[in-house]
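Asker: Kindly return the folded structure for what I paste below:
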Amino acid sequence: MSKNKLGRIVIVGAGPGGLTLARILQLHGVEVKVYERESSIDARPQGGTLDLHVESGQYALQIAGLFDKFQTLCRPEGQDTRIIDKSGTVHYEEVSNEMCFDRPEIDRHDLRQLLFQSLKADIIAQGHNLQSIQSLSNGQHKLVFDDGVTDTADLVIGADGAWSRIRPLVSSAVPQYCGVMIVEIQFTEVDDRHPEIAKLVGRGTLFALSDNKGLIGQRNGHNRIRVYITLRVPENWVAESRIAFDQPEQVRDDLLHLFADWDNSLLNFIRFCDANFIPRPLYMLPINHRWETQQGVTLLGDAAHLMSPFAGEGVNLAMLDATELALAIINADDLKQAIHNYEQKMFSRAAKAADESATNLDLCISPGNAAKLMAELFKKMMESGPSNDKENFVTR
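Answerer: Predicted coordinates:
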């Protein structure tokens, strides 16, 4: 299909997946419009660090012509891993080779900024929250945004995350609670203000796991560390527990009580973190989520295959989805068939990653000494030879 026959293409969502798709289409001269709910890329914190895999996230950046810039931003030393239990006993430790770029880390903000700046200024419309989308009789879709802006597209791609407004056009599936809640905390200027925390986490990721709980610390760029306080609790735990998350010192005391029998060095994560506690329940779509191909609409990333972050695959799958979808669009003779082929491949790899994610979550946040179980699995993988599978136990 020639480029002038593709019609109007609209992407909803300017996360890494949506931006990767827009970048590759732009490189091939395909006109595209991206609508983003947030008013700017710095409208809110962008989350923590991401490990980009050779076969997916890094491949996407190569196709997007941004790999060299990525290498100047990423942190290969961030692949370091340490697994301990609540007493502080080390069950597994791996120090990465700084010249190994299998899964280097990059802050989500830095990755999104890299992609954002690679696009022409008029491609992204920020501050546009999708209010509704309507299927038209000719296969097009009409989009209405809450600021009164409307658009009509021949192809709409939902890259709009967990609670996608585009998903209902192709699927009735809705995200379900995974059984685990994360309370996100962070340390700024950590090397200077909290050297003991910096030493404990090191250059990469620390997993402290026991008794259906976890403290997962990750080194970020810009002298920061994020910690994910992880709890197996009911979905309505925040309301039922009556923890006032708008009162940081009360939250601090309540969380210290929940981890009262953990080693003092680990309790310092809660004692000394910045005064900002963000509860995040984890949700997932059905492991084998799929749909029948529809005219003029498809999904990528979390909109298509939301899973818990315990496979380390979220952003990598989104960027690979974006790359394969972009190439399918560019080379299509029959656009609907090209999208169908893209979806079938995406369904297969997403199902595998979602299954791994669910298994990993149940291993990491489990009764007893989960750190020992996790370490034993890592050691078996290492004994059986080089494997990328062990890298899937990383929260993202």
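Asker: For the rest of this, base every contact and every neighbour count on C-alpha atoms.
Answerer: Noted.
Asker: Just the element for Q131, please.
Answerer: Per DSSP states H and E: Q131 is located in strand 130-135.
Asker: Does whichever helix or strand comes after that strand pack against any helices or strands, and if so which?
Answerer: Counting by DSSP H and E, the next helix or strand C-terminal to strand 130-135 is strand 141-145. On a contact count with 3 or more Cα pairs under 8 Å, 6 or more residues apart in numbering; DSSP states H and E, strand 141-145 meets strand 130-135, strand 150-153.
Asker: To compare against the first, here's the next sequence to fold:
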Amino acid sequence: MTTDITIIGAGLGGLALARVLHVHGIPATIYEAEPSPTARTQGGMLDIHDYNGQPALKAAGLFDAFLGLVHEGGQASRVLDKDATVLRDEPDDGTGGRPEVHRGELRRILLDSLPAGTIQWGRKATGIRPLGGGRHEVTFADGTTVTTGLLVGADGAWSRVRPLLSDAQPEYVGISFIETYLSDADTRHPASARAVGDGALFALAPGKGILAHREPGAVLHTYVALAKPQEWLAGIDFGRADEATARVAAEFDGWAPELTALITDGDTAPVPRAVNALPIGHRWDRVPGVTLLGDAAHLMSPFAGEGANLALYDGAELGNAIAAHPDDIEAALTAYEEALFPRSADAAAEAARNHELCFDDDAPHSFIALFTAHEQAG
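Answerer: Predicted coordinates:
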């Protein structure tokens, strides 16, 4: 392998790519804008699927380490209405194919599996220039540059690499999340802890919902979902935590107190997250020396639970394709993208359908019907 490989972004997909390449004896360098691996928290729980995320971790030689991170009981799920009536309750019996792990811990085992120096921290890409012949020059915020024979955009929703391939930009899908946390929940918030149960909670109504996960250490991580225009979210001053909390909680007036406490009793300031997506079926023509993976390639609504799984799988599949064609990068990228486009289009379409069913006029019953349909199909 003589082509130098540059990966922009040290998220799960970029790390999986670098790790699979390392397994095959192929070096790569990751450039990450954040100053260190601990610069920010890494989100909540992820369900890692047995048909994409788990095979990726096997290809990376990290499956046993992954099993050591699994949150016992985390595959449990329940659907409630606004009165906290349990409409569906699925315990974790150990036979499911989507064990839950914490994103930060999963990222840690990937980081720890790479040789020292693989990741260059504090290197924010600010510009990219094609040089011809499949080579590119990347400029960083500190004024330094690198040139590379293979450039991989693993840099998320607002990718700096994507414009080399596509004019597509993420667009708001009509739903915003507001994140909150309750700590020591079993002791300090027992009613809310009982409502959430051992795994995931979906308390839904038309146009809104309270979604929560139980995390290790008796932490309840809540995503309040509201079908609101972006202007509504922008009109809330989240710098004033009490006022923001009150505005969000007002949307759930009349809901059961054990559910609204997930909003009002948060131990941290509420954090807004507008949900954006690329067009379903996003693809591009082959451009020599550059490709995308993960959210940079196919950012989608989160309601299929595929984002992290596809990022891991993309990284592993690209790594395997490069290893299979070490002397022909274009053949590797062609093979990778031919498989990437249909699988990401299918996942994005499923995510969009699920999104609609979560919050349509028949919610939460439409969401329960979705569970039933998946069981019958499986």
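Asker: which one of the helices and strands packed on strand 141-145 of structure 1 lies closest to R252 of structure 1?
Answerer: Checking those against R252 of structure 1 by Cα to Cα gives strand 130-135 as the closest, at 36.6 Å.
Asker: can you name the residues of structure 2 that the strand holding Q131 of structure 1 overlays?
Answerer: Mapping strand 130-135 of structure 1 onto structure 2 (TM-score structural alignment) gives residues 125-130.
Asker: what sits up against the matching stretch?
Answerer: For stretch 125-130 of structure 2, contacts defined as Cα atoms under 8 Å, 6 or more residues apart in numbering pick out 8, 31, 33, 136-141, 160-161.
Asker: List the buried residues in the longest helix anywhere in structure 1.
Answerer: Longest helix in structure 1 by number of residues (criterion: DSSP state H): helix 335-364. Of the residues in helix 335-364 of structure 1, 335-336, 338-340, 342-343, 346-347, 350-351, 353-358, 360-364 count as buried by neighbour count, 16 or more other Cα atoms under 10 Å.
Asker: What residues of the match of strand 130-135 of structure 1 count as buried?
Answerer: 125, 128, 130.
Asker: Stretch 235-249 of structure 2 too?
Answerer: Neighbour-count burial for stretch 235-249 of structure 2 [16+ other Cα under 10 Å]: 236, 238, 244-245, 248-249.
Asker: Equivalent analysis for stretch 281-291 of structure 2, please.
Answerer: Here stretch 281-291 of structure 2 shows 281-284, 288-291 as buried, counting by 16+ other Cα under 10 Å.
Asker: Which residues does the top strand by length along structure 2 contact?
Answerer: If you go by DSSP state E, structure 2 has its longest strand at strand 171-182. Residues outside strand 171-182 of structure 2 that contact it (Cα under 8 Å, 6+ apart) are 189, 219-230, 233, 262-263, 265-278, 301.
Asker: for stretch 53-72 of structure 1, same thing?
Answerer: Residues contacting stretch 53-72 of structure 1 (Cα under 8 Å, 6+ apart): 20, 23-24, 27, 52, 101-104, 111, 114-115, 315-317, 319-320, 322-323.
Asker: try 6 Å this time
Answerer: Contact with stretch 53-72 of structure 1 is made by 24, 52, 102-103, 316, 319-320, 323, as judged by Cα atoms under 6 Å, 6 or more residues apart in numbering.
Asker: What is the corresponding segment of structure 2 for that stretch?
Answerer: So stretch 53-72 of structure 1 sits over residues 49-68 in structure 2, by TM-score structural alignment.
Asker: From the chain's centroid, how far away is that stretch?
Answerer: Distance of stretch 49-68 of structure 2 from its chain centroid, counting by Cα atoms, centre = their mean, to the nearest Å, is 16 Å.
Asker: Give the helix, strand or coil label for the closest residue to E93 of structure 1 other than its chain neighbours.
Answerer: Of all residues not flanking E93 of structure 1 in the chain, R82 sits nearest, at 4.3 Å (Cα to Cα, 6 or more residues apart in numbering). Here R82 of structure 1 is recorded as strand under DSSP: H, G, I helix; E, B strand; the rest coil.
Asker: Tell me how far R82 of structure 1 lies from A375 of structure 1.
Answerer: According to Cα to Cα, to the nearest Å, R82 of structure 1 stands 9 Å off from A375 of structure 1.
Asker: quick one: common contacting residues for these two?
Answerer: The overlap between the contact sets of R82 of structure 1 and A375 (Cα under 6 Å, 6+ apart) consists of Y92.
Asker: Show me what D237 of structure 2 lines up with in structure 1.
Answerer: Checking TM-score structural alignment: D237 of structure 2 goes with A244.
Asker: Skipping adjacent residues, who's closest to that match in space?
Answerer: V251 is the one closest to A244 of structure 1 (Cα to Cα, 6+ apart), at 6.3 Å.
Asker: that's a helix at that neighbour, yeah?
Answerer: Yes: per three-state DSSP, V251 of structure 1 lies within a helix segment.
Asker: Contact partners for the equivalent of the residue nearest to E93 of structure 1 over in structure 2?
Answerer: Applying TM-score structural alignment, one finds that R82 of structure 1 aligns to R78 in structure 2. Contacts for R78 of structure 2 (Cα under 6 Å, 6+ apart) come out as 88-90, 201.
Asker: Pull out the buried residues from those.
Answerer: L201.
Asker: lining up the contacts of R78 of structure 2 with structure 1, which overlap?
Answerer: Contacts conserved in structure 1 for the contacts of R78 of structure 2, counting by both residues aligned by TM-score structural alignment, their matches' Cα atoms under 6 Å: 88-89, 201.
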